[in-house]
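Peer 1: fold the following for me, if possible:
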Amino acid sequence: MKKFLTILFLCFSLASVAQEITEGSYTDQTVEMADTMRSNGKIYVVVAVIMILFVGLSVYTISVDKKISKLEKEVFKEKVNS
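Peer 2: Coordinates of the predicted model:
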């Protein structure tokens, strides 16, 4: 079953094409979407949202790590005392 799924996903990935690469793709250094967002001032909103998400996930990860460390210490103390 695993071999079948691997072959199936491999066929799908080979058949999919994200975009056509042409000779001009390598010389064109402009990104239209970024230029449009920068000219409208929306690029700062995108950067702010990404930063808020990153900071939020970091704070959440650190708080969960502290809670797990506290629980590990309590379990270790219980094992040593018993």
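Peer 1: only C-alpha atoms for contact and neighbour calcs from this point on.
Peer 2: OK.
Peer 1: which of the helices or strands spans the most centrally placed residue in the chain?
Peer 2: In the chain, the residue lying closest to the centroid (CA atoms, centre = their mean) is residue 54, at 9.8 Å. Per DSSP states H and E: residue 54 is located in helix 43-81.
Peer 1: another one to check against the first:
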Amino acid sequence: MRLSFLTKIPLLALLLLSQPLFAQQPVANGVEMADQLRADGKIWVVVAVVAAVFAGIILYLVRLDRQIGKLEKEVKDKSAAVRR
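Peer 2: Model prediction:
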């Protein structure tokens, strides 16, 4: 079933107008888990784990970029050698 452009406009408007309403619902007591972690001082363990995961991802991407760069250089050199 394909919707025409005129039926998409009200659906899009409803979607865009309903997002702020859902986002502004107040939290009654806050987030208990975060409050407990903060009170126990364990929030720093969570921060350290998240930082370690991000550092691992960044190191992986840097390593992957270097490997791709080497492969691109090899392909470029081989194509230049074939042209000669």
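Peer 1: care to give me the TM-score?
Peer 2: The TM-score (TM-score structural alignment, normalised by the length of structure 1) is 0.66; 72 aligned residues with a CA RMSD of 2.8 Å.
Peer 1: hang on, the earlier thing: so which bits of the helix holding residue 54 of structure 1 are buried?
Peer 2: Within helix 43-81 of structure 1, the residues that count as buried by 16 or more other CA atoms under 10 Å are residue 43.
Peer 1: packing partners of it?
Peer 2: helix 32-40 (3 or more CA pairs under 8 Å, 6 or more residues apart in numbering; DSSP states H and E).
Peer 1: buried residues, the helix it packs on. List them.
Peer 2: By neighbour count on 16+ other CA under 10 Å, the buried set for helix 32-40 of structure 1 is empty.
Peer 1: ditto for stretch 17-26 of structure 1
Peer 2: Applying 16+ other CA under 10 Å to stretch 17-26 of structure 1 flags no residue as buried.
Peer 1: distance between the ends of that stretch?
Peer 2: End-to-end distance for stretch 17-26 of structure 1: 18 Å, by CA to CA, to the nearest Å.
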